[in-house]
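# have a look at this prediction, sequence included:
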Amino acid sequence: MLSVDTFKMVVSSTPLISIDLIIKDSAGRVLLGKRSNRPAQGDWFVPGGRVLKDELLEAAYLRLLYNELGVSSAVKAKFIGVYQHFYSDNFSGSDFSTHYVVLAYQLSLDGECLNLPNEQHSEYRWFKKEELLNCEQVHCHTKWYFQSGKAADFNLV
């Protein structure tokens, strides 16, 4: 693990690579968590996280399945695309921005198989596509995955 000062220097100087997990249930709803941490604190957002230094993408995906969803086995996912997320704030609250290069994956899971932790999100909720697109508390970066012309059509109810 990097020290806080070193990580602040990294975030202020370079983009971070992350994986977003777009979880769809059998009813076609999408799982969102209310962010506890900066950036996007207080907004509804898809689960996900950073890829660590020297970590294979496949290993990062499996780690995030476990850390973000409590899923301990591999789940087949569809790669949706690469996105760029820009935030005016950062994890530390200091005066610099955060830039993520995001690899987005869609997968299907039902709520019964999830063991949702509370480290990154204070609560979780299943949203229908129209509901999340119309909710002001859903972060715009999450909405991008579902807006026409910005992402693949997930055929969500």
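Yep, that arrived. Just so you know, these numbers come straight off a predicted model, no measurement behind them.
# C-alpha from now on. contacts and neighbour counts both.
Noted.
# which residues in this structure form helices?
When secondary structure is read from DSSP state H, the chain shows helices at 4-13, 57-69, 129-134, 140-144.
# let me have those in a markdown table, extended by distance to residue 47 and mean neighbour count.
As requested, these are exported to a markdown table (distance: least, C-alpha to C-alpha, whole Å; neighbours: other C-alpha atoms under 10 Å):
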| stretch | distance to residue 47 | mean neighbour count |
| --- | --- | --- |
| helix 4-13 | 20 | 14 |
| helix 57-69 | 6 | 19 |
| helix 129-134 | 15 | 16 |
| helix 140-144 | 10 | 18 |
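# presented hereafter is structure B, for comparison with structure A:
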Amino acid sequence: MQKRLDTALFKTIVANAPLISIDLIILDTNGMALLGQRQNRPAQNSWFVPGGRIFKDESFEKAFKRISKEELGFEISLSEATFIGVYEHFYEDNFSGLDFTTHYVVHGYKIQLDPKKLNLPHIQHNAYKWFDIRSLVENPSVHQYTKNYFLSR
């Protein structure tokens, strides 16, 4: 079982190295996209896709299952998703404040699912909303990095 790093060590890593993460581009059967309003830095208060970082010594498949469980309330296998590309996210802030930047190397995966399966937690996001793609792209509250997943399709 993987464990979360203590805050001081994690701050050192974020300040000095990129993080590797997985973002989940969730679509319902009508093509509506699920976004959550982020509570935490970076991208605080923006509408963003669910996702999370990969832990050290955690396989990609295990990370995918863990992140889907933590972010959506149920486990999804990597084989159920479609890889859409690798993206880079650069933020001027970090999870703890403004004293250093954050750099993510993000693997984007599209997943179509039935919204009734979702059991959405409120740890990273304080609200969730389904967006049609056009309104998502035009909405100034949706983070540009999230818009990029839909602009590149």
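Received, thanks. Just so you know, these numbers come straight off a predicted model, no measurement behind them.
# what about the helices of the first structure, which gets the closest to residue 92 of the first structure?
Among the helices of the first structure, helix 4-13 comes nearest to residue 92 of the first structure, with 7.3 Å by C-alpha to C-alpha.
# the closest one aligns to what range in the second structure?
Matched against the second structure by TM-score structural alignment, helix 4-13 of the first structure falls on residues 7-16.
# ok so, going back, make a markdown table from the helices of the first structure and add distance to residue 30 of the first structure to it.
Formatted as a markdown table, those follow (distance: least, C-alpha to C-alpha, whole Å):
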| stretch | distance to residue 30 of the first structure |
| --- | --- |
| helix 4-13 | 29 |
| helix 57-69 | 13 |
| helix 129-134 | 7 |
| helix 140-144 | 10 |
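# residue contacts, the counterpart of residue 45 of the first structure in the second structure?
Under the alignment by TM-score structural alignment, residue 45 of the first structure pairs with residue 48 in the second structure. Counting by C-alpha atoms under 8 Å, 6 or more residues apart in numbering, residue 48 of the second structure touches 35, 36, 37, 38, 142, 143, 146.
# if we use 10 Å, what do you get?
Counting by C-alpha atoms under 10 Å, 6 or more residues apart in numbering, residue 48 of the second structure makes contact with 23-25, 34-38, 125, 128, 141-147.
# try residue 37 of the first structure
Contact analysis of residue 37 of the first structure by C-alpha under 10 Å, 6+ apart lists 43, 90, 91, 92, 119, 120, 121, 122.
# also residue 134 of the second structure?
Listed by C-alpha under 10 Å, 6+ apart, the contact set of residue 134 of the second structure reads 32, 147, 150, 151.
# aligned to it, what sits in the first structure?
Aligned against the first structure by TM-score structural alignment, residue 134 of the second structure finds its counterpart in residue 130.
# likewise residue 33 of the second structure?
Structural correspondence for residue 33 of the second structure with respect to the first structure (TM-score structural alignment): residue 30.
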